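Could you work out the structure for the sequence below:
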Amino acid sequence: MRIRLTSIYVDDQRAALDFYTSKLGFSVHHDIPLGDDSWLTVVSQEDPDGPQLLLEPSGHPAVGPYRAALAADGIPAIQFAVDDVAAEHERLLALGVQFTQPPTDIGPAVVAVLDDTCGNLVQLIAEKPPTG
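Below you'll find the predicted structure:
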């Protein structure tokens, strides 16, 4: 069993597409019109055959309260692995990305949290190699 697709709710698919491609560096995998919305997925340029991220429209009535509760508690909706959180933090700051948590050493990993401008908090993580 493998993870092939996961999703994140976004307020505006086109704005999310711009953020996830121009800021985070993902590539479009599918952009299939479906009425007012699209089946819109992105993938990592480092793993183009890997899992896809569906930029899911947030129109369902349960989405607003769910995302508001996560944001109020500072809980990221999704997590992306990076090699160096501090370097990504600096790169993304230079592109105007806002962070709610700067790079923080939490023991086995370094994390940071950013605002994707589409209604979500996103955590970046770099796991440390095991010691011992």
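
switch to C-alpha atoms for all contacts and neighbour counts from now on
Will do.

Residues contacting the helix or strand residue 100 falls within, please?
Residue 100 is part of strand 99-105 when elements are defined by DSSP states H and E. The contact list for strand 99-105 (C-alpha atoms under 8 Å, 6 or more residues apart in numbering) reads 85-86, 89, 93, 110-115.

before we go on, could you also do this sequence so I can check it against the first one:
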Amino acid sequence: MIKVAMTGVYVDDVARAHAFYTGILGFETRLHMDLGDGTLFVTVGAPQGAQPDLQLLLEPGEGPVAEPYRRALYETGLPCIVFSVDDIRAEYERLRGLGVRFTHPPRNQGPVLAAVFDDTVGNLVQLVQPKE
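Model (predicted):
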């Protein structure tokens, strides 16, 4: 069986992204390596036990492919990644209280409630909660 082990998100500043994804969103650091020349290899994941094998790579977003891709997604309002939560309204209020800027509050979107926020490092991120 093939499983997702790691996926990446391009960010405009890996160190700032690491601080946001761990300090604000609550992810845990899985890998944090300095590759030299100021290049960091950083992965984060859900807190212990939630999804132990899945990692999110905070990928440097400059370059001829990454920067136009990231910018195009952002400018068209498309999230680069989707995270699920158990209680979207509570998470929305918690994140707003921490200063996170949402493009829209939780609302019906097909089979889920969804909200979208700015991750401060060049991306829009969607939160979803399946409807019961």
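
Buried only: go through the contacts of strand 99-105 of the first structure for me.
Taking 16 or more other C-alpha atoms under 10 Å as the criterion, what is buried in those is 85-86, 89, 110-115.

Farthest-apart pair in those, please.
110 and 115 (17.4 Å; C-alpha to C-alpha).

where do the strands sit along the first structure?
With DSSP state E, the ranges of strands along the first structure come out as 5-10, 27-34, 37-43, 52-57, 78-81, 99-105, 109-115, 121-127.

just to revisit the earlier point, just curious, which of the contacts of strand 99-105 of the first structure is nearest to residue 128 of the first structure?
Nearest member of these to residue 128 of the first structure, counting by C-alpha to C-alpha, is residue 110, at 7.5 Å.

if I pick that closest one, what's in contact with it?
85, 103-104, 125-128.

Buried subset of these, written for PyMOL?
Of the contacts of residue 110 of the first structure, the buried ones go into a single PyMOL selection, burial set by 16+ other C-alpha under 10 Å:
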select buried, resi 85+103+125+126+127
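
Can you tell me which of the contacts of residue 110 of the first structure lies closest to residue 12 of the first structure?
residue 125 (25.5 Å).

Surely that closest one and residue 108 touch.
No: using C-alpha atoms under 8 Å, residue 125 of the first structure is not in contact with residue 108; the gap is 10.2 Å.

re earlier: mean distance, the strand holding residue 100 of the first structure to its aligned residues in the second structure?
In the superposition with the second structure, the average deviation recorded for strand 99-105 of the first structure is 0.8 Å (mean C-alpha distance after the TM-score superposition for the first structure).

corresponding residues in the second structure for that strand?
Aligning strand 99-105 of the first structure against the second structure (TM-score structural alignment) gives residues 102-108.

Pull out the buried residues from the matching stretch.
Across stretch 102-108 of the second structure, burial judged by 16+ other C-alpha under 10 Å covers 102, 105-106.

ok, now stretch 52-70 of the second structure?
Neighbour-count burial for stretch 52-70 of the second structure [16+ other C-alpha under 10 Å]: 54-61, 66-67, 70.

One more: stretch 63-79 of the first structure?
So, applying 16+ other C-alpha under 10 Å, buried residues of stretch 63-79 of the first structure: 67, 71, 75-77.

got the contact list for that stretch?
So stretch 63-79 of the first structure is contacted by 8-9, 58, 113, 119-125 (C-alpha under 8 Å, 6+ apart).

Let me know the closest of the residues you listed to residue 27 of the first structure.
Using C-alpha to C-alpha, the contacts of stretch 63-79 of the first structure come closest to residue 27 of the first structure at residue 8, 15.6 Å.
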